[in-house]
Every structure is written in structure tokens, then in C-alpha cells.
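Asks: Attaching a predicted model along with its sequence, questions to come.
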Amino acid sequence: MTITEEGNADASSWRSVVRENDPRTTGTAVTAPREVEQQRLHATLRSTKSAVVIGDAGVGKTQLITRTVEQFHKSIPSIVICSIYVDETDTSLLDLIGAPTDLPRTNAAIIQTHLLEWVAQKTDTNAAAILRIEDAHLLDEASTQTLATLIQADILTCVISMRSAAARHKPWSTLLHNGCAVRLELKPFSRRETEAFLQNELGGPVTADSAWRVWRHTGGNPYHVAELVRDQISHRAFFEIEGVWMWDGNPQPDPQLHDIISDDMERFSPEARSLVETLAFLGPMPTHLLYDLATDQEIAALDRRGLLTVQTQQQADGTREQVTGLMHDLYASAVRTRVSRRRRTEILAYISDEISTIESYPALRSRFVELAVESDFAIEPQLVIMTTRSLLAEYKPRTVIRLASRADSLMPTTENLIKLLTLRAEAWRQVDSPENAKRDLDQVCELIDSMPDSAWPAAAAMVLSHARVEAAVHQYHYDQPEAAIAYLHQRRDWLAGRLDAAEAKPWLDAIDVSILTHSGYAGKHDEVNAASIALLVQGSHPERLVPLACPAVLGLADQGDVLGAVELSRRYVGVAYAHLDQYQWGPAEILAAHSLILYWAGDIEPLVTPHPTVSTDSDPALVDRVSDHLGRALIAVVQGAWSTAATEFHAANARFAHTDMTGMGAYALYGEALAAAASGASANAWALLERADATPRRTMKVVNSELDMLRIDTLCWLRDKSAITAAQTLAQRANEQGFARAELEALHRFVVRSVAAVPGYGPQDTLPQPIADAMERLHELSSVVTGKRPGLLVEHAKAMAAGDTDLASIRERDLARCGLWLAPINEPVDLTRREREIAALAAGGMSSKAIAQRLVVSVRTVDSHLSRVFAKTGVHSREELARVLR
């Protein structure tokens, strides 16, 4: 089978699906979306054409056929369904239809004659028949060929189920390619479908990273997803924080899976059993290496049974290669529990002798080293360090901690121990355990200080790695940016005093980039951004600059060159992908910055279009899956879907309450407060604002002004008069720091809310001096800050200052189309949260159909809510509604 993200079934509707009627999948019901496939199969049977339903065990083939056949039989009662269930490998159709045992099982003509006679006996003279065969991949060669011939000659209408692997082999591949039968392939759940299934099972939202882990463990197989969830619920591994579910468990195979594997192992030859055990321990391997371990026939037999998965993966040198592994992690885990320690050592010895190119495959090397260390199998210390670094690049910090803790006593030199402890410290940091990270870093510091002067030229890289992790702990976990920057300066001076100028330059340059990066994340754009942008534009050694790109482009946008920041961030996304071996988090960081800058620019079309790879699981870069929630929340904000935004921000906040390695918790809290206020949940919004104000901003100091603007907009939605003072304060601070974009945004809110606060203000009134001064400054900023949204903000402020309510309403709708939905300025109307949301979208110029699509409701529901809104507000059109809601 091949697990991919693309092309999976639509998850818009959910049905109860009975597991496959075979030894692997008998039991209670699971859930899978199969409405489209059922309609297609029904139409195929009506056309009297045969159908082949393809998929792996547990995806719902048997249930789909059963449900469709029952429905078809109800519509045409005269149809006779002749069913055959195959449950043993290499079974003859003659055995299944009760033919005499003395007949030869390899004669296709005899099989065809007796099969047609059997079908005829089941039907009346004039009745039509459909032959249903479950698990046709288990039939012997003669029966398979007979069945294919009957379908090709259109002698019988058949509906057949089989495993995906069997469909890749003749005669089925030829039959389907020629269109003699309709192919219906049932794919495993996608990650989003897995998330929807978990939400349905648990009765509440689930964090995206939990759904991702479940999906990866099960391969998206509906049966195994259901079993894992129910097992982990019984072990209390799913836990709830503020109504959001998370999973922090270590799944174990269920007893039924152990029974399946026992049955499999008894059927396998010794060579095939050895291959399965090897794949269970070492995971997916380059396909060409499998032929060193087993014959073509044995590999093909495992493939036909659906035990192998074939994927294409990117290798260390950037090339893509086909790899083969077992069906999913749970199956492999169950196999591993059956293998003795002696057998593990045999596998290690065999692999180390037979596969001399193991260093060329980082994932394979990682699993080999993990197994070797666990089994006390002797390996080179450098291989352990190389593997630990690769595991960090794969974002497996817990595996790194486990491996490094077992291997630290195996390090023969101080240099090796320093490297291993530094890597473990970074792993502790990635699981949000700064205390443990600091303990390792302190030990590394002592070891570095004890090194002789002669070791310094070779040890500079270790000093740089240690300094980077130490600075990250100070700034991103303890919210001590000054301490982080001071430590980097200290290590810079330390290296400069121990190396000559030529030796020191590349290391000092690298530390300088780190200092600029940490200063940017501390929000010191006014101090360092000129130097940062100069480095990025120059582009010398761009691989060293990838970590700097995110804070630098955000600073550039805040200083007013929003469109320049859009282009520079777009350029460095490509650079980050080209140098993934240097910094695996680069693409995700820069894409997040790029999305926020697009929002500031008012360019929402590319913002709402998912990135072609980072939004799936095929991306080679590292992505913290909490960013799925933040990305979906931002899209909901620009679309004015406040309830959706609140849900996504809330899920992110639940994850951040558990662990927040990225330090983005404050941003998510302010975002949820805004969405809650805009949805009409005032009490919740005030509580969230209080939490957000008390939360250290850590990494998000890089966009301090955006957090302040989120707070101001929340106050505007809450109709709190302190929004005016807060906007004025932010505008003054932004002016002092040279943040033109933030100043323009703050001045706009100051003008709009101040004008609204003047009783009876109209076109003939004179502007109060503070508002007149703000308008003058806005006019100056309009020539400095680039982008569509900044220009519309100035135009809207002008309309408000002129007392032109009609023009102000038009500009508000223009801003809404750019992703900015402003809080109304009139006295609130007593509307429900859903009525308020729909009314705001309607006032923004959206049709009922567009609103229904955005909020995933029916057009009738939208119109019903709008009619109540019109009744409550006393208006009769959407144009009048816009004025009432202003």
C-alpha cells in the first residue's frame, strides 16, 4: 500500500463501517467516509459492469460492498447476489463452491464451467446474478485467471474486493488498465480525516499534533485508528485541557494484532520471516536493499498480502528514492515484541556486514544505531553522534534523549561527549524542559573550559553549537533575551581571544548572525534590522542566514516596507528549502512570517492558499503541528469567521498550556481573545486578555506591535474606551522606534474610535486637535508604508474624520475584502453570536451562498439568521445593515 495525503475520500459525512470480514479485521464498527464510493459502486452495478474494490485491510471494503449490494437488491429485488468469501491463501474457487475434490485445481476451463453452473443453481431461469467475491487476492493463480477471463468476456457481473498490492499485479492490473472493470480504491484516512475521526470519537476538538501522531502510527487505517484511540482512552493517554484533547501516550499493539502476526509468521518462509523482522526493527529501507535479504518471490508474496508499503523519500544527498517498509508502525511494534535479544543481535550483525552503505541513508542509520545501543552492540561513537544529529533533524527529541542517555557512557573522548550532551540539551529544549537542558549545558561548559589551548581550533564548532542552545534556552524559554545576547557576545569574545584572526573569522561571523537573530526575536528591529536586511539582500553564504530571515523580514515589514518584506520572505523560503541540511525549521518559520506579512499587506488570496507541501506530510522540513491551528485561525480571521478562529486559537492554547517550545503562547491567547470578543463572548474575551497580558511574550516579542494591536482591536470589539489610549500609546512608541506600519495601524484605530466617541460628530464639525494631528501623521505615513491595506486604512480614517458615513462604510467593506474586519462603532444590537457573525459578513458585502460556504452551513440557515437580524435592527437591506453595525 502507499500512504499519501492526496486523493483521499471526502470527510464531509461519516458512516459506521464494519471491519473487513477476514482474520485481520473482525469486531465492532469503525467510522470512515465512503458516500462517494458507494454512489459510484451502485451506478456501476446498475450498468451491469463489474467492479473491483481495492484497499488495505481495515479501510472498509467489505462494509462498502455489503451496504451497496443491500441497497441495490432493494431497488431491484430480482437480482440474485452470489457471495464467496476467501479466507486462506492460494484457495481454489472449486473448494469454495463445493466442487468434487477429485477435480484438478489448476485447469481454468474446469473452474469456469463449475463456477458458472454454481451461479446458475443459485438463480432462477430469468434472474440476473451478481457474483461477489471478498478478498480475491487470496485466490490461487488458476482461479484468479478464470475470474479475470469471465470479467473480460463480460460473462458475469462481478463485484470483487482485494488488497491494493494485488491490484498492481497481473491479471488485475491489465484488466483494470483496459477498462474491463471499474476500479474503486478506498484509501486510508488523510491526516485531516484522522483529526475529524478523533474529534468524533472524543466528543471535542483535538490538537493537530496529536492527530498527526495517531495518523503516523496507524498509517491512517480506519480500523487501527479506532483500536488505538479506544486502547489509549482506556489507558488515560488522551487527556483534556480546557475542552481540547491531546495524546501523549505510547501505543501498544492490541491482542488481536498479535494474533494476526502469529498467524502471519507461521505462514512465512524463514527468509520472509527474517525480512519482516528486519523491517520491523529498522523500518523502511531502500527497496533495492531488500533483495539482499530475501528473494523476489518472497518479497512479492509479502506485497500481495498487503504487508509492505512503498513510498518515495528524500535522501541525504537531495535525491529521491523508493523505500519499502511494513504496513504501519503498530504492526512493526507487534513484530518487535516477538523477537528475542539473540535474534536482535543477529539482525544487527547481518545488517552491519551486508549493508556497507548504511551511512548514505540517515533514517535507516538512525534506527540501526538505536537498536545497536539498546542491544549493547558495539558501534563507532561518531556514528552515534551522527545519528543523534539526524534524529534531531527529524524532530524526534524524545528518541534523542533516550539514545543519548544510553550512549553517554560510550563516548571515549571529551570532544565526543561535548557533542552528544549539546545535542541532548537541544532535545530537552524541544520538549520544553529547559531545566534539563541547562543541566547538560552547564556540564558542557565545564568540559569546554577544561580543554587545553591546543584543542581550540578544532573545538570552535562545539563552542558555537553550545552557545546557540544556551542562548535559545535563555530567550525562548526563560524570556531573558538580554541574557541570551550577552552570552553570545561573551562566547564571541572568548573565541576571538583564543584563535588567530583568520581562524576566528567564520566562527565570529556565525555568532554575529546569531546575535542579530536573537536581537530580532527580542523586538530590537530599530537597533539591528538595517544590518540584518543588508546581510539578507547581499546573500553571501545564504545557508547561514536562514534563521535570521524570519525576524528580519518581520522587522522590515513593521518598519513600513511591507511589500519588500513579502518579496524577501518569498525569496528566502526557497533558500531555506535549498539548505535544509543546515536548518530544518527554516521553511516553516519563514512561511509563518510570510503569511503574517501578507495579512498586513492585505494580500489575502495567497494567504488562504495552502503551501503545496508544508500543509501536508510530504514536506521534508520540520513543522510543529500546532502551526496548523494558528494557520487555520489566521485564515478564519481574514475571512471574518470568528467562531472558527476562536476554536483554532483555543486548540493552540491548549497545546501551549501543555508544552510551548516555540514560545508563541502569548500570540495565540491574544488571537483567541480577539476572536471571542468579535463573536460576542465578552466575558471570555476579558478573561483571555488577562491571561495574555500575564503571559511572557518570549519569541513573539519579534512582533510586539502586532500583539499590542490584537489587544487594541479586542478592546474595540469590547467597546472599551481604553482602546483609544492604548492606540495612542502604541502609536507614540512605534514612532520612537521607527515602526511605521505599526504606527499607521495604531493611529487609524485612534482616529476611528476617537471620532466615534464625539457625540453627534458630523461633516461640519471641526476636528479636535489630537485627531487632526493624527490625521496629518497618517498622511505622512501613507507615502512610507507600502501595501493595499495600509492605503485603505488611511482612506477609511479620512472618511471618518470627514464625517462621511457612507464613504466610511464603503472603505470598511474594502478593508474586509483585504482581511481586516473592524469592530462596529455604533451601540450594540442584541444579537446572538451566530447572528452577529453572519450579519458582519453580510455587511461586508458577501452573498448568502458565500457566507454559507465559509461557515459550513446551509444557505437556508444564513437567510434565516439574516431575517432575524433585519427584524432586530429594523433595517431592510444589507446596505442599511452595514450602517447599523458600524
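Replies: Here it is on my side, so go on. All values derive from a computational prediction rather than experimental measurement.
Asks: only C-alpha atoms for contact and neighbour calcs from this point on.
Replies: Will do.
Asks: and the most centrally placed residue in the chain, what does it touch?
Replies: Residue closest to the mean C-alpha point of the chain, counted by Cα atoms, centre = their mean, is residue 625 at 4.7 Å. Applying Cα atoms under 8 Å, 6 or more residues apart in numbering to residue 625 gives the contacts 208-209, 212.
Asks: take a look at this one as well, against the first:
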Amino acid sequence: MEHWDFVGRADELSRLRTVAASPAERGLILSGAAGIGKSRLLHEAVAALPASRWAVHRASANIASSGLPFGGLAQILPADPPAGLSPAGLLRWAVDRLQQDAAGRPIVLAVDDAHLLDAPSAALTHLLVREGATLLGTLRMSEPVPSPISALWTEGLVAHAELAPLTDADSHALLTALVGGAVEGGSAQRLGRLGGGNPLLLRELVMAAMGGGELEQAYGFWRWTGRLSLAPSLAELVDARIGGLTPGVRDVLELVAFGEPIGLALLLRAAAPADVEAAEERGLIRVVEDERRHGVRLAHPLYGEVVRRRCPVTRARRLQATLADLIESSGSRRRNDLLRVAVLRLDSGTAQDGALLLDAAAQAFAGFDIDLARRLSTAAHDAGAGYPAAELLATALLFADQPERALAVLDATPDAGVRWIHARAAVEFFGLGRPQAADTLAAARPADPGGAARLRAFESFVRLQLNELERARELALGVLAEPAACGAAHALAHCVLAFLAGAAGNFGRARELIGTVVERTAEWRREDPTVQYALQMAEGTLISVALDLPAIDRVLTAEFAGLAQAGGFGFGSGWVSLLQAQAAWLRGRTDEALSATERACAALAPTRVYDGSAHYARANIAAIRGDVMLAEAELRDADHAADGTVGLYYHWREQARAATLACAGEIDAAVRVLLAVADRLRSDGFHGHELLARYDLVRLGRPELAGQRMAELGATVGGRAAPLLVRHTRAGEDGEAHLTLAREFAVLGYQVFAAEAAAGAVRIFRAARDPRALAASTLLADVLGRCDAIRTPALVAVQPALTVRERQVAELAAGGVRSREIADRLFLSPRTVENHLQRVYTKLGVNGRNELAPALRLLPQ
């Protein structure tokens, strides 16, 4: 990790190289914080300048050379200046020598840390620019700059810009380069936030985490445990940036470190205004406006880590108690004030209110911060908050993939009531994969109608997972008919019915039911926040069966997706990743889809219910890419991981199996699998899923096996995609129909379907020697150009294999090279070249050279 690949900064790098090559510009100076990447960026910019065209001189100023005349540019100046020259004469001599050595080439002067240049070096740099040299330089922000250097941009000779922190995407790319592999999304987000867009700090963070064993690899992804090892080099780096502190400024920094974001008004009540101003002026804190309020944060997230670790325990507890008092005295008006106060009370040792801790734990759980919910609910339980705290703790442990501990908590708090039965059944089924939990729920007969409705609602949800569909529907309808049922029971019943409606292709009804649950969030969120999981499952089914790409995009950018990925919520994180994978492969972005399924495998690995689902999805993506070895391996892993507890998603398994068989060339076997699963889906009433399974038959070139039933399904299944899928089934040997469908698929974002429809048009037109084959080939090539690797049976049919020599001849001919010249280049006879071309025309189904280029673009590289 001592030297990592250069990532990001594409715009800044391009700007520096443009300035270096431009005869009209004299230079660009970039300023930024220490470690922001200025030096590396400057190195990359000048490394690409060939010495044959430019006279490039590199210099790096430092503190040691700043007191020596010309020390800053000693690396580039000749060692033998004439004796007796005046200071002005030395400057003139240096400029003349550098211009002489350049021999007519433009001079590019690259100066790192130009703020440390000694006065003569700064004057020489200024003079060189005035004499025609180009300056590329860096400065450290907030450091004094020699007057000759600052005059360069104040006089308009060179441009001056501030180098911004790395973007989130660039930080993620740098993380990948540092660890040498993919980083799990939540871990990348948290490490990137701590790094603050500073490459040096991020590198030190990763080195500390790896050295301390806090970065672990599973399923091809690096995952950070969340524990931060403050290696001496990291602590020293942060200390250097913070610098010496007066007692007052230290107090401000500690208050913000423990309380951020803290309201400016509160901070001014707790600390001297002059100290707050001094901390802001030194760049240690920043004031941000949030909803017309002014909040204070540390200038860099790592400041907080170092300050909190260095703060003595007694002072830390006093500061946290003070902050809790301040927030409570202000009325706790903000949405998360309750949570902040509870955490501060807990950390300061002043937490005595079990109800406060329990309310805060419920709020943390509702935000899917599973670790914090577990910590607060443990404290609430210890503070005597009773069974509700035990139940929430058990639920948090379940969501943290610790079902045995969850069961132990419940068993240590025996309560034969409805909530205890519900909570224990949830752990039994979703945590330990025991289907008999459904029978336990059914056997319970509470006298209270409301309590009975709560159990029936949860039993309905469990029966749904077991694919006992009619019983699930019957139970859900019974709950909705019960006047005494609570809001959470109603919401869960609505989610079950919404799932069934979505799977059946009744998307309008599913949206209506989901909308009802969302509108009544306040009724169930506090009583049973786990309903959120059922809601997301129902919505995910709706939008994935409908192939509703805009809706998937909205879900993936909504709050839940971010919380699920970052909060330690394995079920939710896996669900989000599977949605990302579906949207990506439909759009032809199979690299992204494969990565998303890998994240899903990692997120769902600890679960005993859904682990196989991610592997089936991964097998499907691998098959679409034509990677039969990976597809078969993932199918084996999926079959091994799936324990049969959840039977609801059998269509994923069978469609992945069919895709893998087709990828291996076993089309007949794949067809048999699809016919069987389509018939089962029809029997279960999952007509939306059935439509997709039968469309897979069309994609395998067997539309006659799907046609009649697809027409029937098209009359009942909603959404924008269904009419196109039905029309594709009916297209037959009408090449123009296939071509039109390809364009419509592409407009809606279904690039894989567009490519396969275009391939159908190419096949039909080629067979008929129809000149429209050129347009079809061009469209197919354009679609494939927007995609990653795709190699489905429909595409393989129009991608015949050429020999190496045939490919060479064809590519030259497509580029306009005449046959005789091709013969000369390849040491062949003209007749042999023509023979090769005729075989290529026959294989590709084209009529001549003018159709070769788009046809060749269809072939795998």
C-alpha cells in the first residue's frame, strides 16, 4: 500500500495538462489542505509531458530549504553560478541558463509547496513566468505565500484555484485501490466520511484498520468492523493539523466533538464566544445552516475521533452531561434531539430514565441503526424498562444476525402474552429458519381480539414466506375485518396482500395497498417498526415484477436504501443490492449487476432464510454474461445455502437454473425448467412472475410455447413492460416488428431485451438477404455499445465465430483497405483474401463490405 494507483481528479488533471500544453496560458496554482492530494496530482500532470516536446523542471520546496537562497529551486538550477553576480544578475543568469538548456522547447516549471519557497526562488519563479515559462504549482491552504508567488495570480499571469476534497465516488475508488479489492458499500461510506475526501487521511485510516485487523474480507468484499485503530502516524497527522490549542479553544473543540452537530446558540452558551470565533478562524470548526438554524460541526470528522480519544474520561463524562442538559433545556425541539440526549446520558453515566432510553432505542431502530438500537435497548432493559425493552433488544439482535442471543433475551424475560409469542416466533423463523414457528403462532389463542389479530397478521406474513398463499391471504383478510386489530396488524396484513397483488401482476391494487400503509406510518412505526421490512418487501416485489425502472431508481435513492446499507441491517442491505442488480442488468450494466449481487451475498450470508436468493440472482447475471463456470458455481452455492425454509421465491431459483442451462447450451433442458416453473406460477396465481418466466421462453427462441398464454397474461398483467413482452412473443418472423420492439425496449431502458429483439431482426433479415439487415446490425451494435458483457442465446445466434485470419481480413476490409493491399499486408494472395471475405459474408449474413463494420461490432472482442 506504499504507493497506490492514481484515482479520480480527472477534471483537475485534464486542466493542468491543458494549461501545460497551451501557448496562451502561463500557469495554474492549486491550493488545498495538507494531504488533499496536491503533490500526487502535480506529479501525474507533468509525468505525461514528453521531454522531447517540453523542458520540464520539477522542484519541491520544504522547510529545510526555505532559509537558503535559491534552496527551493536547487533541484533545477546549475551547480556552478558565476562568481560575483549581484542578486539581479543571478536571476538573469538562471533564466538564461534554463532557456538555453530548453533548446527552444517550452519550459514547464512544476513547483510543489510553493508557499515554502525562499525569497530568491520565489523571485526567480516569478521572472521565469514573465519570460514565457509555464508554472504548475501547489500551495497549502491557510499558509503565508511569498509575495512574488501571490503576485502571479493577483496580476493575472497565472490562474489560482482551490483543490476540493475527493468526491464520494473517488474516495470509494481510492479505497478499492488501497485494499486491492471491492469494499462493502456501508464500510466505504463510513470510511469515506471519516477520510473527509482527503487521500492521505484515508490512506492512514485504511492502514490503521488493516494493521489492527478491523478490515475483514468476505464474499470478495472488504468490510470494516467500525472500530477505529488510531495508529501513531494517523494521530500525529491529525495533531499536526489541529496544532496547539488554548484551553478555551480546546473546550470548544471537545464540546463540538462530543455534541456535533451542536446548535451555534447552544455552543455560545457553553463556551466563550471569543474561543468559538478563534476555533472557526483556525479552520477547526465550521458553521453550517440547516433548516434556518445554524449548527456547528468539526472541520474534519477525524478531528472528533482524535479529540474524543485524547479527552480524559472524567472530563468527557462531564462534557456529555453538560451537552445533554443544554439540549434538554432548549426544549429538545429537533427530530433527533431525543436520541442525542439519550446517547449523551448513556455515555456520561447519567442515564437513569429507562423510558427515555427505550424511546431513543425505538427511534434508532426506526432509522435502521441496528448497533445503536441494540446498545440503547440494552441500557433500557438494565434500567428497568421492562418487557418492551427486552422485546426491542431481541428484535435488534435478530436484525444484527444474532438470533441465539435474541432468543436468550426473550427466554430470560418470560411473558406468555401476545407480544412475547410474536417476538419469539420472529426469531424462530427469520433468525433460526424454523418453519414450525407458523404452527406455534396458529396454536396461540389469546382471549383479546386485538392481540389475536396481531398474531394472525404475523402468521399471515410467515405463511406467505412459506408459500402457503391461500392461508396467508385468508389470515390477512381476517385481520382487516377485525375491528380490534391495531395499526401495526392492519399494516402487516396490507403488506401481505400488496405482495400477492404485485406478484399477480395487479400493480394498481398493490400500489393502493402500499399507499395505505405509508399513509398510516405514524400508527405502526412506534408499535412495530419491523413492519417497515414487510413494506419494503411488498414494494420491491411490485416494482421488480413490473420491471419499473423509474420506481426502482426512486427506491434506491430514498432514505431507506441509505439507512439499510449503512446501518448494519443485513436483510435490508441485501434487498437493496438485489434491486440494484435487477435495474443494472436490465440496462445492460452487467458489471455493476454482478458487483451488486456480490454485495447481496455478503449481506445475506449470516441469515438462515434468504441466503440462497442472492446466489441465484448472481447465477442469473453470470449466465447473461455468458460465464457458464461462474453461473454453475453460484447455482451450487445457492442450492447448498437454501434450506427450504422460505419457498416464496422459487421462481428466482428456477429461472436462474434455466438461464444457467441455456448458457451451457442445454436449451431443451432450460425450456423444460421454464415450462414447469411457469405452470407452477400459474397455479399459485403469480401471473406477474409467470409473464416473466414465459417471456424467458421467447428469449430462448421458443415463442410458440408461450404465445397463447402470453396473450392471456397481457390482458391481466399491468405495467409498461407487459405489452412489449407480449408483442415480442407475437413478432414471429417479422423482422420489422423485432426492429421496432428493439427501439421501444431501448427507450424504456431495457437494453438486454432491446439487444435480443434487434438480434432477432438481424437474424431474419440476414436469412432473407434483406438490405434492412444493415439497419438492424447498426442498431444492435449501438445497443451493445451501451452495455457491458452480454452473451445470451439470442445474441450468440448472430455472433458466429470467425477464424483469426478471417477476422483480420474482415476488419481491414471494413476499414476501407482494398483486397490487394490486404494481401500485401498479410502476405496472402488476392484470391485468398477474396475467399476469406466470401466466407465472412456468408457467416455474418451480409452482402458486401459496406455492411461489414456494424456486423463486426456485434462479435465478441
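Replies: That came through fine. Please read all numbers here as calculations on a predicted model, not as lab measurements.
Asks: Now the aligned partner of residue 356 of the second structure in the first structure: which helix or strand?
Replies: Under the alignment (TM-score structural alignment), residue 356 of the second structure pairs with residue 383 of the first structure. According to DSSP states H and E, residue 383 of the first structure maps onto helix 381-393.
Asks: can you pick the most crowded of the contacts of residue 625 of the first structure?
Replies: residue 208 (25 neighbours; other Cα atoms under 10 Å).
Asks: what ranges do the helices span in the stretch 251-400 of the first structure?
Replies: 255-267, 270-282, 287-290, 296-304, 329-336, 341-354, 362-374, 381-393, 397-407 (DSSP state H, counting those that start in this stretch).
Asks: In space, what's closest to the match of residue 356 of the second structure - neighbours in sequence excluded?
Replies: Among residues not flanking residue 383 of the first structure along the chain, residue 369 sits closest, at 7.5 Å (Cα to Cα, 6 or more residues apart in numbering).
Asks: can you tell me which residues contact that neighbour?
Replies: Counted by Cα under 8 Å, 6+ apart, residue 369 of the first structure has contacts 379, 383-384, 387.
Asks: residues contacting residue 271 of the second structure?
Replies: 248, 251-252.
Asks: what number of residues lie near residue 54 of the second structure?
Replies: 18.
Asks: correction: residue 719 of the second structure
Replies: 18.
Asks: Is it in a helix, a strand, or coil?
Replies: coil (DSSP: H, G, I helix; E, B strand; the rest coil).
Asks: Nearest spatial neighbour of it, chain-adjacent residues omitted?
Replies: residue 546 (5.6 Å).
Asks: Could you list the buried residues of stretch 170-180 of the second structure?
Replies: For stretch 170-180 of the second structure, burial by neighbour count (16 or more other Cα atoms under 10 Å) applies to 170-179.
Asks: For the helices of the stretch 251-400 of the first structure, give me CSV that also has distance to residue 819 of the first structure.
Replies: Shown next, in CSV, are these (distance: least, Cα to Cα, whole Å):
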stretch, distance to residue 819 of the first structure
helix 255-267, 50
helix 270-282, 48
helix 287-290, 48
helix 296-304, 50
helix 329-336, 42
helix 341-354, 56
helix 362-374, 42
helix 381-393, 35
helix 397-407, 37
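Asks: Tell me which of the ones you listed sits nearest to residue 740 of the first structure.
Replies: Set against residue 740 of the first structure and scored by Cα to Cα, these come closest in helix 381-393, at 37.7 Å.
Asks: what comes into contact with that closest one?
Replies: With Cα under 8 Å, 6+ apart, helix 381-393 of the first structure has contacts from 362-363, 365-366, 369, 397, 399-400, 403-404, 407, 410-412, 416, 419-420, 423, 427, 584, 622.
Asks: and the gap between the match of residue 356 of the second structure and residue 121 of the first structure?
Replies: 68 Å (Cα to Cα, to the nearest Å).
Asks: quick one: which of those two has more around it?
Replies: It is residue 383, of residue 383 of the first structure and residue 121, that has more neighbours when counted by other Cα under 10 Å, with 14 against 10.
Asks: Same question for stretch 762-780 of the second structure: list its buried residues.
Replies: 762-766, 772-780.
Asks: In CSV: those residues, plus distance to residue 571 of the second structure.
Replies: Putting these into CSV (distance: Cα to Cα, whole Å) gives the following:
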residue, distance to residue 571 of the second structure
762, 43
763, 44
764, 46
765, 48
766, 48
772, 49
773, 48
774, 48
775, 46
776, 43
777, 43
778, 43
779, 40
780, 38
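Asks: TSV for these, including secondary structure and distance to residue 722 of the second structure?
Replies: As requested, these are exported to TSV (DSSP: H, G, I helix; E, B strand; the rest coil; distance: Cα to Cα, whole Å):
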residue	secondary structure	distance to residue 722 of the second structure
762	helix	23
763	helix	24
764	helix	24
765	helix	26
766	helix	28
772	coil	27
773	helix	27
774	helix	29
775	helix	26
776	helix	23
777	helix	26
778	helix	26
779	helix	23
780	helix	22
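Asks: any idea which of those residues is the one closest to residue 611 of the second structure?
Replies: Distances from residue 611 of the second structure to these, taken by Cα to Cα, are shortest for residue 780, at 36.4 Å.
Asks: The stretch 551-700 of the first structure: helices as residue ranges?
Replies: Under DSSP H, counting those that start in this stretch, the stretch 551-700 of the first structure gives helices at 562-578, 586-601, 604-607, 626-638, 642-658, 665-678, 682-694.
Asks: returning to that earlier point: now the contacts of residue 271 of the second structure as JSON lines including distance to residue 477 of the second structure and neighbour count?
Replies: Shown next, in JSON lines, are those (distance: Cα to Cα, whole Å; neighbours: other Cα atoms under 10 Å):
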{"residue": "248", "distance to residue 477 of the second structure": "65", "neighbour count": "17"}
{"residue": "251", "distance to residue 477 of the second structure": "60", "neighbour count": "19"}
{"residue": "252", "distance to residue 477 of the second structure": "58", "neighbour count": "24"}
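Asks: Can you give me the neighbour number for residue 835 of the second structure?
Replies: 13.
Asks: Same question for residue 330 of the second structure.
Replies: 11.
Asks: if I look at it, how far off is residue 319 of the second structure?
Replies: 17 Å.
Asks: same deal with residue 436 of the second structure?
Replies: Taking Cα to Cα, one finds residue 436 of the second structure at 51 Å from residue 319 of the second structure.
Asks: again with residue 98 of the second structure
Replies: 60 Å.
Asks: quick one, which of those two is more surrounded?
Replies: Neighbours were counted for residue 98 of the second structure and for residue 319 using other Cα under 10 Å; residue 319 has more, 21 against 18.
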